[in-house]
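**Student:** pasting the structure only:
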């Protein structure tokens, strides 16, 4: 694994020991950033199931101003810190060991808002659309924010979820990438419709 492009291009990234973490391959990572970038003019990113930190580090290398890395595994946290130093972007990063929902609520208390979110959980977790709605509820996203989900290609996420609209979807073997755009203005009407459907 390596940083593919930007200020840290070519720098090697360590993997997390053991089999519990599945890092995004360089091929898929390159495809992801061709969908969402490929480069950025500032902004803040959140790498929520960070693993090695590869996605968030790539975003920093490509121009994101700040990034927050969250993982509940202590080995992952150690590897993320090492990889940030290798890429020389540790000054732009915050790293937290926490479970995803608790981390989102903690960030909301600080009134942090993100422009780009990476959701690359273990493939058995298929509720990332619920996490996106929690991000909206907690006011964690700037209008126009991009949310990327990496997931098992056998699972399909909805084209729309509240204020989130699919803008890209690609499959790479067993891996799929779904990219959403967040639009604040669309949320209230669509959520009302969803509530009406729930009551029906």
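**Tutor:** That came through fine. Bear in mind the structure is a predicted one, so any value in this text is a computation, not a measurement.
**Student:** contacts and neighbour counts: CA atoms only from here.
**Tutor:** Noted.
**Student:** so how far is the helix of greatest length in the chain off the chain centroid?
**Tutor:** With secondary structure taken from DSSP state H, the chain has its longest helix at helix 184-199. From the chain centre to the centre of helix 184-199 is a distance of 24 Å (CA atoms, centre = their mean, to the nearest Å).
**Student:** buried residues of it, list them for me.
**Tutor:** Of the residues in helix 184-199, those buried by neighbour count under the rule 16 or more other CA atoms under 10 Å are 184, 187, 190.
**Student:** mind listing residues that contact stretch 85-102?
**Tutor:** With CA atoms under 8 Å, 6 or more residues apart in numbering as the contact definition, stretch 85-102 has outside contacts at 3, 8, 11-13, 48-49, 57, 60-61, 65-74, 77, 80-81, 84, 131.
**Student:** one more structure, for comparison:
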């Protein structure tokens, strides 16, 4: 489950826990972690998530992962459960970030770092290279190009990084660099999701 949010923080009218994110496989297989009823929270189905992590199966073990626009943290939790070495999560909304923090404590994930911050501002600083990056930004906010530019410019990617991008279906082709090669892509309903392999 990922959260599509505005880049500017706004007060949320509802703070109820109304759902769960399920870890499909790995160390914490079958665990359900609570998710707040926060405006803009959009579920990523288990079927889509399972497809994505099947694509990434050979690349996750001991990988350094970065989860941008983390929302519920579902993609990051799944990566850790399946053997990732470390995880950095970015989430702007304070309620969603607090829930991620609680869920990380619940499962005892001591190799994850959460930043309650704007992803673009965070990526604008010099980074450390990551092996796997999850990009699931707010729909229809024209953020993809800026995210890709900052990842490349500031050293956030390893030479052969795998980059997952989830967007609205109507967006069409993505402004990816020539050395990002499309590895897999699929559409589910109104969502398109793609996995790119970087070859520096």
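**Tutor:** Nice, thanks for sending it over. All values derive from a computational prediction rather than experimental measurement.
**Student:** kindly provide the TM-score of these chains.
**Tutor:** Here the superposed chains carry a TM-score of 0.83, computed using TM-score structural alignment, normalised by the length of the first structure; 180 aligned residues with a CA RMSD of 1.7 Å.
**Student:** for the buried residues of helix 184-199 of the first structure, give me a markdown table that also has distance to residue 149 of the first structure.
**Tutor:** Below are the buried residues of helix 184-199 of the first structure laid out as a markdown table (distance: CA to CA, whole Å):
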| residue | distance to residue 149 of the first structure |
| --- | --- |
| 184 | 19 |
| 187 | 20 |
| 190 | 21 |
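**Student:** show me what residue 102 of the first structure aligns to in the second structure.
**Tutor:** In the second structure, the residue paired with residue 102 of the first structure according to TM-score structural alignment is residue 121.
**Student:** and residue 162 of the first structure, how far from residue 186 of the first structure?
**Tutor:** 8 Å (CA to CA, to the nearest Å).
**Student:** let me redo that: residue 35 of the first structure
**Tutor:** On the measure of CA to CA, residue 35 of the first structure and residue 186 of the first structure end up 23 Å apart.
**Student:** so what corresponds to residue 56 of the second structure in the first structure?
**Tutor:** That one, residue 56 of the second structure, aligns with residue 36 by TM-score structural alignment.
**Student:** my guess is that match contacts residue 146. True?
**Tutor:** Yes. Contact criterion CA atoms under 8 Å: residue 36 of the first structure and residue 146 qualify, at 7.5 Å.
**Student:** which one's more surrounded, these two?
**Tutor:** Set side by side, residue 36 of the first structure and residue 146 show more neighbours around residue 146, with 23 against 19, by other CA atoms under 10 Å.
**Student:** how close does the helix or strand harbouring the match of residue 102 of the first structure sit to the first structure?
**Tutor:** Assigned by DSSP states H and E, residue 121 of the second structure falls within helix 119-123. For helix 119-123 of the second structure, the mean deviation from the first structure after alignment is 1.1 Å (mean CA distance after the TM-score superposition for the first structure).
**Student:** quick one: that helix to chain centroid distance?
**Tutor:** Worked out by CA atoms, centre = their mean, helix 119-123 of the second structure lies 14 Å from the chain centre.
**Student:** following the chain onward from that helix, which element is next?
**Tutor:** strand 130-135.
**Student:** what range in the first structure matches that next one?
**Tutor:** Counting by TM-score structural alignment, strand 130-135 of the second structure corresponds to 114-119 in the first structure.
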